[in-house]
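> The sequence isn't on hand, but the structure is:
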């Protein structure tokens, strides 16, 4: 189904509706959990609880993280309850560093007593730390991201990047796109391609070296310095990641100039720029077939910038959570 709102085309399909509902549902769950956390923190009653056991569990798969659990028993208004909650709410925080998880559990030794907090409207979910967490915001952010992308995909024309009728433009007319950041665009292209090819290999070799050195280490605790083999391997891995991101940025910059060169070849009235109208860019990124050279360049450029932002976001998240 397609209709217009103030001259803007809006397309609604079952997939768009389901995806939008999914994104809003995830964001709504995060918002609801944050409200529950706030109510629990504000209205909780302190009681004495006995710690039964503590546990740090590690996730399976390549991307691992740690969760904590503290089983404790307490009485509230004459009834006995057992809870595994450390923080209020149902969205449990995750830790990328095991020491951070262990630090949270440090005050809670098994067979000792401590203070728990019980919300009167949910007495079976007593928790140990009277503070809110950032866990709900992960759901809010992820769900909102899905909802925004889906909304942008539904708005606007259905065929951007197709049938643009690209013609020929003289080299003189396109000469002002021959340089990027003061350097030749062809040189930029070669450097970016080499970085994107070399840095993943360097990262894998460095990671394998770290694993091999750790397995051959005679001590359980290893302190890495830059002058040690492990420290040097870790530094190489970190530089490889930064080099890969630099390669993405350079390639994205080159690809953007290529997009501008192609855009100048459109003979008739040029369509709105996808990089100034996000709905067109999202639609092109979703399109699988039918794109011409202009559309394919827009799709590749947008994809590279998206991956770059994703990598920077992951690194930022790891640095913030590890700090």
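Yep, it's here. From a predicted model like this one, the values you see are computed outputs, not experimental measurements. Numbering: from 1, shown residues only.
> Only C-alpha atoms from now on, for both contacts and neighbour counts.
OK.
> Report the contact partners of the nearest residue to residue 151 once chain neighbours are set aside.
Distance criterion Cα to Cα, 6 or more residues apart in numbering; nearest residue to residue 151, sequence neighbours excluded, is residue 20 at 7.3 Å. Under the criterion of Cα atoms under 8 Å, 6 or more residues apart in numbering, the neighbours of residue 20 are 146-147, 150-151.
> Where do the strands of the stretch 101-250 of the chain begin and end?
Under the criterion DSSP state E, counting those that start in this stretch, the stretch 101-250 of the chain carries strands at the ranges 113-119, 122-127, 179-180, 183-184.
> can you list these in a markdown table and add distance to residue 244?
Converted to a markdown table, the strands of the stretch 101-250 of the chain look like this (distance: least, Cα to Cα, whole Å):
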| stretch | distance to residue 244 |
| --- | --- |
| strand 113-119 | 47 |
| strand 122-127 | 43 |
| strand 179-180 | 19 |
| strand 183-184 | 20 |
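> alright, now check it against this:
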């Protein structure tokens, strides 16, 4: 099997740019996720709504659990809908799996929310990491390697 990458200079540059952008966004997402997890304060939040958002891609469908909740932090009232920290939360292959995440969160009930001290408007409910930033970085590395291989080959 032969791998054919881009052959023109513009194609190589574009592949390199996509790879670097993917790696950069993955690193940014990991950093924001880590910052959110490392500097949080627990507060009591009231769940106001739950839903599952359906995301359709070209080849796949994913489901993202959404929980809207209100909370107070340092005397200010906030609202958030982040179940997970950072810019790249978890998504699920089935709607049922996403609904399972929502099970402990009923509208009108109270729960614990985690408030990042440096960004109190971005509270979240599940104090756990996502592997999506690493996947994004890995895809970026593949694009960069493809561009490098094509540049050397040509």
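Ah, there it is. What you see is a predicted model; the values in this text were computed from it and never measured.
> Give me the TM-score for this pair.
Here the TM-score of the superposed chains, computed with TM-score structural alignment, normalised by the length of structure 2 as the reference length, equals 0.87; 147 aligned residues with a Cα RMSD of 1.8 Å.
> part of a helix, is the residue nearest to residue 151 of structure 1?
Yes. Residue 20 of structure 1: assigned to a helix according to DSSP: H, G, I helix; E, B strand; the rest coil.
> Translate it into the numbering of structure 2.
For residue 20 of structure 1, the equivalent position in structure 2 is taken to be residue 16, counting by TM-score structural alignment.
> Tabulate the strands of the stretch 101-250 of structure 1 (TSV), appending distance to residue 253 of structure 1 and mean neighbour count.
Listed next are these as TSV, based on distance: least, Cα to Cα, whole Å; neighbours: other Cα atoms under 10 Å:
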stretch	distance to residue 253 of structure 1	mean neighbour count
strand 113-119	54	21
strand 122-127	50	22
strand 179-180	7	16
strand 183-184	12	12
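> Quick one: closest of the ones you listed to residue 104 of structure 1.
Closest of the strands of the stretch 101-250 of structure 1 to residue 104 of structure 1 is strand 122-127, at 13.0 Å (criterion: Cα to Cα).
> That closest one: average distance to aligned residues in structure 2?
Taken over the aligned residues, the distance from strand 122-127 of structure 1 to structure 2 averages 0.6 Å (mean Cα distance after the TM-score superposition for structure 1).
> okay, and that strand goes to which residues in structure 2?
Under TM-score structural alignment, strand 122-127 of structure 1 corresponds to residues 119-124 of structure 2.
> Including neighbour count and distance to residue 99 of structure 1, could the contacts of residue 20 of structure 1 go into a markdown table?
Written out in a markdown table, the entries for the contacts of residue 20 of structure 1 read as follows (neighbours: other Cα atoms under 10 Å; distance: Cα to Cα, whole Å):
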| residue | neighbour count | distance to residue 99 of structure 1 |
| --- | --- | --- |
| 146 | 18 | 33 |
| 147 | 23 | 35 |
| 150 | 22 | 39 |
| 151 | 20 | 41 |
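> Counterpart of residue 45 of structure 1 over in structure 2?
Aligning on TM-score structural alignment places residue 45 of structure 1 opposite residue 41 in structure 2.
> Would you mark the buried spots in the longest strand seen in structure 1?
Taking residue count as the measure and DSSP state E as the definition, the longest strand of structure 1 comes out as strand 45-58. Along strand 45-58 of structure 1, these residues count as buried under the neighbour rule (16 or more other Cα atoms under 10 Å): 45-46, 49-52, 54.
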